[in-house]
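Trainee: structure for this input, please:
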Amino acid sequence: MAPEIVVHRPSPTGGRRVTVGHTILGLAHSDADVIEFLRRVGLDSAEDLVLGDSPLIHWRGGRAHEYEAA
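Mentor: Model (predicted):
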């Protein structure tokens, strides 16, 4: 079973924390950031996962693909 990919709720200052399992990958300010973080951990299909609204990515606490301050 693959680790859970989570894009967390937007922060008060903007951006969303991205985690895979218990590992924090970084603070994303765009889909391009999420794609880059996932590529860095070896997901070659990162662009398809993010832009294709894959069920493998869990968008929590806000709408998918929105990064503005909460």
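Trainee: every contact and neighbour count from this point should use C-alpha atoms.
Mentor: Will do.
Trainee: so Arg39: helix, strand or coil?
Mentor: helix (DSSP: H, G, I helix; E, B strand; the rest coil).
Trainee: that one contacts Ala46, doesn't it?
Mentor: Yes - between Arg39 and Ala46 there is a contact at 5.9 Å, judged by C-alpha atoms under 8 Å.
Trainee: neighbour count: these two, which is higher?
Mentor: Ala46 (20 against 14; other C-alpha atoms under 10 Å).
Trainee: to compare against the first, here's another:
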Amino acid sequence: MSAVPVVVYPPDDAGGRRVRVDGEILGMARSIRDVTEFLRRAGLDDITEDEVAVSGMIEWRGGGPDVWQAP
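Mentor: You can find the predicted model right below:
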């Protein structure tokens, strides 16, 4: 994996954020729980929501892990 393999895009009008891992879009997250599940499916079996919130391997665009509504 690259240095920042995970990108969580800004929220859309419905409150969803696209999640990309190593260049592949995995889906639309509606919460940090969804992001955590996508990462588990991508092979990070033991990652927790707390780790997702502070992980340096995740680039949060348009707001951090607590932002789920479009401005």
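Trainee: tm score of chain vs chain?
Mentor: Remark: TM-score between the superposed chains equals 0.82 [TM-score structural alignment, normalised by the length of the first structure]; 68 aligned residues with a C-alpha RMSD of 1.6 Å.
Trainee: which residue ranges of the second structure form helices?
Mentor: 32-41, 49-54 (DSSP state H).
Trainee: I'd like those written out as TSV, with distance to Val19 of the second structure added.
Mentor: Below are those laid out as TSV (distance: least, C-alpha to C-alpha, whole Å):
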stretch	distance to Val19 of the second structure
helix 32-41	7
helix 49-54	12
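Trainee: which parts of the second structure are strands?
Mentor: With DSSP state E, the ranges of strands along the second structure come out as 6-8, 17-21, 24-29, 58-60.
Trainee: other SSEs contacting the last one?
Mentor: Looking back up the chat, that one is strand 58-60 of the second structure. strand 6-8 (3 or more C-alpha pairs under 8 Å, 6 or more residues apart in numbering; DSSP states H and E).
Trainee: residues contacting the residue lying closest to Met28 of the second structure once chain neighbours are set aside?
Mentor: Excluding the flanking residues, the one nearest Met28 of the second structure by C-alpha to C-alpha, 6 or more residues apart in numbering is Arg18, at 4.5 Å. By C-alpha atoms under 8 Å, 6 or more residues apart in numbering, Arg18 of the second structure lies in contact with Val8, Tyr9, Pro10, Pro11, Ile25, Leu26, Gly27, Met28, Ala29.
Trainee: quick one, which of those are buried?
Mentor: For these, a neighbour count by 16 or more other C-alpha atoms under 10 Å gives the buried set as Val8, Tyr9, Pro10, Pro11, Leu26, Met28, Ala29.
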